[in-house]
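In: what follows is a predicted structure for the sequence shown.
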Amino acid sequence: MQQPWVTGLALTLGACALSGCAAAHPAVASTPAAEGVEPMPVAATAAPATTSSTRDATGALQIAAHRTPSGASGPALDPRLFPQPAILQDNVQFWTDIFGKYSLQDSVVHSTRAMGRPIQVMTFSDATSNTLRNSQEKQAIADTERALDEIVAANAQVDRLSPDARRVYIALGAGNAARFKALQGTIRVQRGQRDRTLTGLETAGRYLPTMRRIFKNYGLPEALTRLPIVESSFNVLAYSKVGAAGIWQFMPSTARLYMKLNAIQDDRRDPWTSTDAAARMLRDNYAMLGSWPLAITAYNYGPGGIRKALAETGGTDLADLIARYDNPRFGFASSNFYAEFLAANIVANHPERYFGTLDHETPIEFDVVTTTDYVPYTTLQRISGADSEQFAQLNPSFSAAVLSGKLHTPPGTRIRVPTGQQARFTRLYAALGPEQRASQQRVWYVAYRVRRGDTLASIARHHGTSTQDLMRMNGIRNARSLRTGQQLRIPNRGAPRLVATALHTTHKAHTRTVHRVTRGQTLSAIAARHNVSVSELRIANNLRDADSLQVGMLLKIP
């Protein structure tokens, strides 16, 4: 019989391995504070939580569902490439259950140091308000911590424990007081992800064929294409509270190394371009670290951080880091990231065990054309052979400034059009008049010189814009790096005008643009100004790193 939640512990015991979650998955506060995004909101009407022990588990562009045998989702993991260390066995099983068994309504209470021993599973109604759910989850954490305190104080003698503490003792498995003392401060709550995983696997049908080709072209294992299950559940609109975006959840600083992120476009929102970037990043991680468990963990923690951790511990593999590395930054999210990846592949490769038959969405197919002028977005859509919704789906990276017509798409822009529409697009593009094919970019900003006491936030408020837009437009990574005398571009509330810069109309002329470095400029700012990525600038100019930049240097703009 299910009992309404009360102030005491209503515990559900289970033998499955369960644990907490990385930043991609909602979690509530834990002790210590849980790493992760804020819990997802649920319906506003409150209802009591209950406990339970188990739960059962284009012709492109026309996104119609078709039924596909779910067992054909992907090859089994090669244990030579993707080993499962014994230290992660419980973690992998836990994440398998989070992805494939527990729904968004389930909250699993557990210790980060006893991943194979869930303490409690609370099941909430769809009508439960998020505020109430958060409160009850935090109460469960506090009650569990008090039970651990009691167990330690009683020297783990069962006959001295209250009923609630005894249930925690049994759930975590018998042991001495030292074992339970080590679990104090490690209790957290993880919400299930089965619903999102199912939706993500079906949505992935749109992108996986192209993703597989991209990874194959780089000589990378296909299993890596399952990482978006962990990062975003293949949600192209995913945006975290710390600023990561897209199905691969790139942070802005990392994104600028592998793709374009500027006033024109944010390639993180493009599932195909960001997949190419993710493939190159993972390839680079592997080249630096020499194993896939380390390279995948570096996707979350950074390759430099992993290399430093190996040096500090004298370790050689991920198991060594998990066992020996004591650093607050290498916390629950990073130490579990590879386990989540393994679990995501297990669920994706055997969906019939968890979801039955999947309705995979039809792959999106397209042709690619390249522009040679500054062209309005609406013009490109009109001659593409796609309606506005389809065109936006094929070309999702453009900024609001481009979509609204404040800025034009620049020369060299790769545009996706429906399969079979390439010849039509080329013909209509050639027939465009000069009012639609400009030799100059439009500007919608005014110049502003930073004064003493200014902050990006105060400047943004004064000019009716946002700090994020100012940072993006000026290639600023850190808001604290603002300097007195620095010149900023501020969005202009007046009508846009053409840039007063002499540019030729031929594509060849644009590819030969050069830029002279001035004092205070950074590679990221120069890249943003010319609508290229930092990586492209470095390659075109043989720059080993950003420190190679010097005042007066002439840079070739690819």
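Out: Yes, it's here. Numbers count the residues shown, from 1 in each chain.

In: make it CA atoms for all contacts and neighbour counts henceforth
Out: Fine.

In: let's verify residue 367: helix, strand, or coil?
Out: With DSSP: H, G, I helix; E, B strand; the rest coil as the basis, residue 367 sits in strand.

In: and the strands in the stretch 351-500 of the chain?
Out: 358-361, 366-370, 414-418, 442-443, 445-449, 487-491, 497-498 (DSSP state E, counting those that start in this stretch).

In: ugh, wrong one, the stretch 51-200 of the chain
Out: Secondary structure of the stretch 51-200 of the chain by DSSP E, counting those that start in this stretch: the strands cover 65-68, 106-111, 120-123, 187-191.

In: any chance of those in a markdown table, plus mean neighbour count and distance to residue 452?
Out: Shown next, in a markdown table, are those (neighbours: other CA atoms under 10 Å; distance: least, CA to CA, whole Å):
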| stretch | mean neighbour count | distance to residue 452 |
| --- | --- | --- |
| strand 65-68 | 14 | 58 |
| strand 106-111 | 27 | 50 |
| strand 120-123 | 25 | 54 |
| strand 187-191 | 29 | 45 |
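
In: dropping in the other structure now:
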Amino acid sequence: MNMNLMLNRLRVVFFLVVFMYPAMLVSSTISYTSTKKFPLPGELEPAVKFWIKVYTEYNTNEYILHDAHNLLAIYEVVKFSELHREKMDLPQTRSQKNKLMKKRNHYRAILQKLASSKTKLDQLNSEEKRIFDLFGGTKNRSVFRIAAKNIRMQKGQRNRFYNGLVLSGRYMSYIKEIFRKHNLPQELTMLPHVESSFNYRAYSSAGAAGLWQFTRRTGRRFMKISYEIDERLDPILASEAAAKLMQENYQTLGSWPLAITAYNHGMAGMKRAKRKLHTSDIAKIVAKYRSRYFKFASRNFYCEFLAALHIAQNYKKYFGEIKFDPPIQYKEFILPHYVKYATVAQYLHLEQDELKKYNPALRNPIFKGTKYIPQNYKLRVPIYLNVDQLYAQIPGKELFVAQKRSQWYRVRRGDTLSTIARRNRTSIPAIMAMNNLRSRNRIRVGKILRLPDEIKMQKLNKAEETLVASLPSAKENEKIEKETVETVKPAKAIAPDVVSNKPKAVVQPKPVIDLNLPAAGASVSVLPEIELVKNSNPPVGYLRVEPEETLGHYADWLKISTQRIRDWNDLAYGNSIRLGQRIKLVFNNVTLLEFATSRLEYHRAVEEDFFNNYQVLGTRTHKINRGENIWYLCNYLYNLPLWLIQSYNSDLDFNRLKPGDLILIPDVVEIRSNS
């Protein structure tokens, strides 16, 4: 037999063994219910098998170096020390990052060598031969050239998935009932394994939160998200929202694989893919759809779901017997008043941490006492409590008819803590204590400071006495007084109250009011955010759209419909607003101060959530390439919120970015576990 023919046949056999047999093996071992609703095309089987490996074989201290398209082409699994439960979600150390980078560069060099026409493929060393064989023995050099650019690292998830199975016992019965009520497949209740590993406190660097990882923009369509309450963090309320969103996706797209993918990529994106390729076949869309925004996460989301569904329904095969957390048992009590969280816990004879577990939608300002639990809030309590009787024992002086009002100030260019304190009739130590500031010289433009009221000022007197001794001398103070937020230099570790690389201030609308009016601190602080029209009745004002704001937000804060705002600004239905756009508002139902306070509280909540979970260590410079915009940078390249990037680049107009522009990108790391 001709030697070349024999070699070709051997190559075919090798290709079948390496690629087709794993696919057949996957098909025979990947079992789950409702395969007609959730089909597994043969082309996607290797990817599903890869995610089964990620979820069941490798822990969070193991990193899989693999090809981003041929997922089963695994170059190496790098393991760091022993696995510690408490270190499961800690960020990589510098040495770990360096090691992984060296590994990536090592395999990139091998792939580049295989791509070179100078390399003799029959004279490879053992490691080069192993990498060569991962691609089926092809001699197409371009395969290796592309692979050299597509080396990806995936963190193992076995221990996290196991924990998610245990945690799922608390809420799964409620979630399944919600999906049953909406006539949705029960299999969809496994999706939180992919999104958050059933960690209802999960918070991403892009601002997605909770069991179902809703962004604020999508979440507020179905849930209440305010300074006091964030229902995204409540597994039951968020599951109700997820069911409604899934229902919308399916009704529009007509396919469960597309509806599931749309949960990650967005409804509009999947409609675009379906329209462009003239198909609803998820395998064809994954293989052929090309979009700057259809990245690795979106391409693999359906495969991750199928892997999680298979594992959850066959968990004993991978984890043995599991003791699931028992379902949380509770009853609800509608609060007839505004009331302090500590007061409720005290009179219900509950530890504050225990009550907190029953009410995950309440935010930190409630727990810290800076805000009351809102009136008409459905308080969850242990089922055994006689809550009516216990609540009736709370003294009348501890019950309130209105929410505690906070005073806010947004830092502007030229501000110092000293000038802010004087302008708002407070003290530097008081502001520092209220906002956890570690240095009076490190405040950034745009940062929202909470100002103390009179009662809080009295409580902070002791803090002032403690801090005053550490304040600079009169001579040093004179020097500091000349410093502004523009002169802050980056520190090695930048806390929430710190910025680097001298970001310039966002230009605020010119106020048409006298800032020297003898008004309360809050009114002086927030009114400059809005440009008022003189002698207008009712008051009319203009503002500039800021990151994370929508017409829906303005409507909520004004207590009107979004259509009213569209009418005032000649905005057609469906047209979105853009960053920096000038919007006209009429203050009929709320005062200017109430609106501005709601707005600042919203932005303060966004910042608090982020900096409770992440830390900025420095910045890097990104050069804008053709086709890139700020949306792409935030959501697909760096996975960071727009407001954070803007705070480092306030001299740039994000609506007019062009190739060659330089933009500062914060380097962000997780500072603690969200679990």
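Out: That came through, no problem. Everything numeric here is computed off the predicted structure, so don't read it as measured data.

In: TM-score for the pair, please.
Out: Here the superposed chains carry a TM-score of 0.70, computed using TM-score structural alignment, normalised by the length of structure 1; 443 aligned residues with a CA RMSD of 4.0 Å.

In: which of the strands of the stretch 351-500 of structure 1 sits closest to residue 524 of structure 1?
Out: Residue 524 of structure 1 lies closest, by CA to CA, to one member of the strands of the stretch 351-500 of structure 1: strand 487-491, at 14.4 Å.

In: any idea how far the spatially closest residue to residue 31 of structure 2 that is not a sequence neighbour lies from residue 198 of structure 2?
Out: Computed as CA to CA, 6 or more residues apart in numbering, the closest residue to residue 31 of structure 2 that is not its neighbour in sequence is residue 310, at 5.8 Å. According to CA to CA, to the nearest Å, residue 310 of structure 2 stands 16 Å off from residue 198 of structure 2.

In: and for residue 237 of structure 2?
Out: Residue 237 of structure 2 is 14 Å from residue 198 of structure 2, where distance means CA to CA.

In: residue 215 of structure 1 is nearest to which of the strands of the stretch 351-500 of structure 1?
Out: strand 366-370 (18.2 Å).

In: in structure 2, what stretch matches that closest one?
Out: Matched against structure 2 by TM-score structural alignment, strand 366-370 of structure 1 falls on residues 330-334.

In: buried residues of the matching stretch, list them for me.
Out: Counting neighbours by 16 or more other CA atoms under 10 Å, one finds that stretch 330-334 of structure 2 has no buried residues.

In: just the helices in the stretch 1-150 of structure 2 please.
Out: When assigned using DSSP state H, counting those that start in this stretch, the helices of the stretch 1-150 of structure 2 occupy the ranges 3-15, 21-29, 45-56, 94-115, 126-133, 141-148.

In: turn those helices into TSV, columns for distance to residue 246 of structure 2 and mean neighbour count.
Out: As requested, those are exported to TSV (distance: least, CA to CA, whole Å; neighbours: other CA atoms under 10 Å):
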stretch	distance to residue 246 of structure 2	mean neighbour count
helix 3-15	39	12
helix 21-29	27	15
helix 45-56	22	23
helix 94-115	37	16
helix 126-133	41	15
helix 141-148	35	18
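
In: which one of the ones you listed lies closest to residue 552 of structure 2?
Out: When those are ranked by proximity to residue 552 of structure 2 (CA to CA), helix 45-56 comes first, at 38.0 Å.

In: can you tell me what part of structure 1 the closest one aligns to?
Out: With TM-score structural alignment as the criterion, helix 45-56 of structure 2 aligns to 89-100.

In: look at residue 310 and residue 198 of structure 2 and report which has more neighbours.
Out: residue 198 (29 against 20; other CA atoms under 10 Å).

In: next up, the contacts around that one.
Out: Contacts for residue 198 of structure 2 (CA atoms under 8 Å, 6 or more residues apart in numbering) come out as 164, 165, 167, 168, 192, 211.

In: follow-up on the earlier one: with structure 1 superposed, average distance for the match of strand 366-370 of structure 1?
Out: Aligned to structure 1 and superposed, stretch 330-334 of structure 2 gives a mean residue distance of 1.1 Å (mean CA distance after the TM-score superposition for structure 1).

In: from the chain's centroid, how far away is that stretch?
Out: Offset of stretch 330-334 of structure 2 from its chain centre (CA atoms, centre = their mean, to the nearest Å): 30 Å.

In: let me see the contact set for the residue lying closest to residue 44 of structure 2 once chain neighbours are set aside.
Out: Nearest residue to residue 44 of structure 2, sequence neighbours excluded (CA to CA, 6+ apart): residue 283, at 6.5 Å. Contact analysis of residue 283 of structure 2 by CA under 8 Å, 6+ apart lists 41, 43, 44.

In: what residue of structure 1 takes the place of residue 283 of structure 2?
Out: Using TM-score structural alignment as the criterion, residue 283 of structure 2 maps onto residue 319 of structure 1.

In: again, but for residue 234 of structure 2
Out: Under TM-score structural alignment, residue 234 of structure 2 pairs with residue 270 in structure 1.

In: contacts only, for its match.
Out: Counting by CA under 8 Å, 6+ apart, the residues that residue 270 of structure 1 touches are 236, 246, 395, 396, 397.

In: the closest residue to residue 67 of structure 1 other than its chain neighbours: how many residues sit nearby?
Out: Spatially, and ignoring its direct neighbours in sequence, residue 67 of structure 1 is nearest to residue 359 (4.6 Å; CA to CA, 6+ apart). By the criterion of other CA under 10 Å, residue 359 of structure 1 has 19 neighbours.

In: list the contacts for residue 359 of structure 1?
Out: Contact analysis of residue 359 of structure 1 by CA under 8 Å, 6+ apart lists 65, 66, 67, 68, 202.

In: for residue 68 of structure 1, same thing?
Out: Residue 68 of structure 1 is in contact with 357, 358, 359, 360, counting by CA under 8 Å, 6+ apart.

In: the first one touches residue 350, doesn't it?
Out: Spelled out, it's residue 357 of structure 1. No - in this structure, residue 357 of structure 1 is not within contact of residue 350 by CA atoms under 8 Å, at 10.3 Å.

In: comparing these two, which shows the higher neighbour count?
Out: Between residue 357 of structure 1 and residue 350, counting by other CA under 10 Å, residue 350 is the more crowded of the two (19 against 14).

In: alignment lookup: the more buried one to structure 2.
Out: So residue 350 of structure 1 corresponds to residue 314, using TM-score structural alignment.
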